[in-house]
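Participant: Okay, structure incoming, though there's no sequence with it:
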């Protein structure tokens, strides 16, 4: 199916992109990053933008910058580049591990982290990883720049805290401490490769006990969500306790009404609840095994 007619605009700077979002009056303007979310919706008729602003020539939106304590991933950086960045695997593996789980190599060579996060597809892999990483999203709009904590970014299906006229420019990912670890695991849909359920976990520890925990899920709800009851149950748990992951995973829907769980032709809400508990336990077990010199995810 062919998309509806549209005007195509290519920009070369973030300022030009922001200007383009407001200069077409009442016409619907959409940004084009990797295109793997936008183009299928256009072909199906679910999205009918009148103007498409292509970000492919904005050089400042590409690349990964490593600094002390934090790594900045610019918005047009492809999944494959994130997956291949060995330094990032050592700094905080939850984001590259999630990127490595996305679709196939062709998609990972074209899809971008900024487009993925801004689209906020409930079945996408990166939103949960960004939440668990405690990342910061950078945005640029008519009123200047602002920083949005990942915890406040994902609001609903295909809805984020980005304001009208704002462009997502980068994601800052904090580094893990010496005794910290992270993991991302998922149950993929056999037909699409999207997550029926995906769980990202980051555990901060003193080498013996869990001092802080961030656990987030995608696929189960209408947007990526932190599993706060699981996090609360983990804090203070011993790394030598073989049952800590299982006990914490039992709290996955402790503060969630059953109707909130996704229920569609891919899987029922009841089955997703079961998967969420199973994959949360797996994510936690994997993370605990990586604490204090355990095997990293890319080895």
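Facilitator: That came through, no problem. All values derive from a computational prediction rather than experimental measurement.

Participant: Going by C-alpha atoms from here, please, whenever you check contacts or count neighbours.
Facilitator: OK.

Participant: what about the closest residue to residue 71 other than its chain neighbours, which SS state?
Facilitator: Spatial nearest neighbour of residue 71, chain neighbours left out: residue 173 (5.1 Å); criterion: C-alpha to C-alpha, 6 or more residues apart in numbering. With DSSP: H, G, I helix; E, B strand; the rest coil as the basis, the three-state label of residue 173 is strand.

Participant: Residue 173 is in contact with residue 68, isn't it?
Facilitator: No - using C-alpha atoms under 8 Å, residue 173 is not in contact with residue 68, being 11.1 Å away.

Participant: Those two - which one has more neighbours?
Facilitator: residue 173 (26 against 7; other C-alpha atoms under 10 Å).

Participant: quick one, what contacts the more buried one?
Facilitator: The neighbourhood of residue 173, defined by C-alpha atoms under 8 Å, 6 or more residues apart in numbering, consists of 70-73, 92, 130, 133-136.

Participant: Select the longest strand from this structure.
Facilitator: Ranked by residue count, the top strand of the chain under DSSP state E comes out as strand 195-205.

Participant: ok, and what's touching the very next helix or strand once past that strand?
Facilitator: Going down the chain from strand 195-205, the next helix or strand is strand 210-218, by DSSP states H and E. The contact list for strand 210-218 (C-alpha under 8 Å, 6+ apart) reads 122-125, 127-129, 131-134, 195-205, 224-228, 230-232, 234-239, 276.

Participant: another one to put next to it:
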């Protein structure tokens, strides 16, 4: 199939793009890498009279270390995020998550901002944003604002962005010290959307006690989820306390606390919860081991 007719616009600045959104209102949609939007348009699952292509707005692309956080422009590709040394040093969870996103063609064209703004429940970068308490920068003709990740994802493919706002960047706090990270997900085939998965960040103190923890969950709700049950269970515990089956028990408790785990052709709610528990347990164990090995 082919997309229904639309008017194509290519602004040269964020201001110009924001002004177009304000002018066209609900009849407009922002186009970045197009890896989600274009197939939906082609299959006529959605339609907009105006597409605003921001892919060549230079100010929206780039990676910078800024005041203890890594700021990534919205049109920065997955591939650039995955190969950037500054990201690997300061936010390794992003580096680990990147290879799980689609195939290399998708990672070359797809953008970090597009993936986050699309708000797919199985989106890796969205789960990382939740786990690390990232902030989203949004811009409209009315001005700019910052949206915490915890307030950004509101429903299936829905965010708290207003209809006239553009996601311009995401800021991911850098974790230093004795920190460990891990990403585990399960999909039918490599490149498919995850049936369930987890990203984990763990920091331990000099006594090997967990002082900080961030968990993001994929494919287990109508939005990416924060694994607060697991976080609460880990903080204050020593690494030795969390050996054996402890991580798996925490993961199972986390699944039990989630309401309305989805069921679809990929599996039942019970199956998805079981897979999610296994993925979370592996991520927690790996992150704990990595953190405790650091001096």
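Facilitator: Everything's here; your move. This is a predicted model, so every value here is computed, not measured.

Participant: Need the TM-score between these chains.
Facilitator: The TM-score (TM-score structural alignment, normalised by the length of structure 2) is 0.94; 291 aligned residues with a C-alpha RMSD of 1.5 Å.

Participant: returning to that earlier point: ok, the residue nearest to residue 71 of structure 1 to residue 149 of structure 1 distance?
Facilitator: Between residue 173 of structure 1 and residue 149 of structure 1 the distance is 11 Å, computed by C-alpha to C-alpha, to the nearest Å.

Participant: what do you get for residue 46 of structure 1?
Facilitator: Taken as C-alpha to C-alpha, the span from residue 46 of structure 1 to residue 149 of structure 1 is 30 Å.

Participant: Residue 14 of structure 1 too?
Facilitator: 21 Å.

Participant: again with residue 268 of structure 1
Facilitator: Counting by C-alpha to C-alpha, the gap between residue 268 of structure 1 and residue 149 of structure 1 amounts to 31 Å.

Participant: Between those two, point out the one with more neighbours.
Facilitator: residue 149 (17 against 14).

Participant: contacting residues for that one?
Facilitator: Neighbouring residues of residue 149 of structure 1 by C-alpha under 8 Å, 6+ apart: 134-137.

Participant: ok so, going back, where neighbours are concerned, which of the contacts of residue 173 of structure 1 has the most?
Facilitator: Taking other C-alpha under 10 Å to define a neighbour, the member of these with the most is residue 133, carrying 28 neighbours.

Participant: residues touching that residue, list them.
Facilitator: Contacts of residue 133 of structure 1 were listed using C-alpha under 8 Å, 6+ apart, and they are 92, 94-95, 173-174, 202, 214.

Participant: how do the contacts of residue 149 of structure 1 look in structure 2, which are kept?
Facilitator: Retained contacts for the contacts of residue 149 of structure 1 in structure 2, judged by both residues aligned by TM-score structural alignment, their matches' C-alpha atoms under 8 Å, are 134-137.

Participant: Going by distance to residue 157 of structure 1, which of those wins?
Facilitator: Nearest to residue 157 of structure 1, judged by C-alpha to C-alpha, of these is residue 137 at 17.9 Å.

Participant: Not counting the helix or strand hosting the closest one itself, show me its contacts.
Facilitator: Counting by DSSP H and E, the element that carries residue 137 of structure 1 is strand 136-141. Under the criterion C-alpha under 8 Å, 6+ apart, residues 14, 18, 145-150, 153, 162, 165-173 lie in contact with strand 136-141 of structure 1.

Participant: Can you say which of the contacts of strand 210-218 of structure 1 are buried?
Facilitator: Neighbour-count burial (16 or more other C-alpha atoms under 10 Å) is assigned, among these, to 122-125, 127-129, 131-134, 195-205, 224-228, 230-232, 234-235, 237-239, 276.

Participant: Let's see which of the contacts of strand 136-141 of structure 1 end up in strands.
Facilitator: Counting by DSSP E, the part of those found in strands is 145-149, 167-173.

Participant: need the contact list for the nearest residue to residue 55 of structure 2 once chain neighbours are set aside.
Facilitator: Spatial nearest neighbour of residue 55 of structure 2, chain neighbours left out: residue 32 (4.9 Å); criterion: C-alpha to C-alpha, 6+ apart. Applying C-alpha under 8 Å, 6+ apart, one finds that residue 32 of structure 2 lies in contact with 53-55, 75, 110-111, 114.

Participant: Who wins on neighbours among those?
Facilitator: Neighbour counts for those peak at residue 75, which has 28 neighbours (criterion: other C-alpha under 10 Å).

Participant: That one against residue 61, yeah?
Facilitator: Yes - counting by C-alpha under 8 Å, residue 75 of structure 2 does reach residue 61; the two are 5.0 Å apart.

Participant: picking up where we left off before, in structure 2, which of the contacts of residue 133 of structure 1 still touch?
Facilitator: Compared against structure 2 with both residues aligned by TM-score structural alignment, their matches' C-alpha under 8 Å, those retain 173-174, 202, 214.

Participant: now the one helix or strand residue 282 of structure 2 maps to: how far from the chain's centre is it?
Facilitator: According to DSSP H and E, residue 282 of structure 2 maps onto helix 269-293. In terms of C-alpha atoms, centre = their mean, to the nearest Å, the centre of helix 269-293 of structure 2 is set 17 Å apart from its chain centre.

Participant: Ok, stretch 201-216 of structure 2 next?
Facilitator: Distance, centroid of stretch 201-216 of structure 2 to centroid of chain: 21 Å (C-alpha atoms, centre = their mean).
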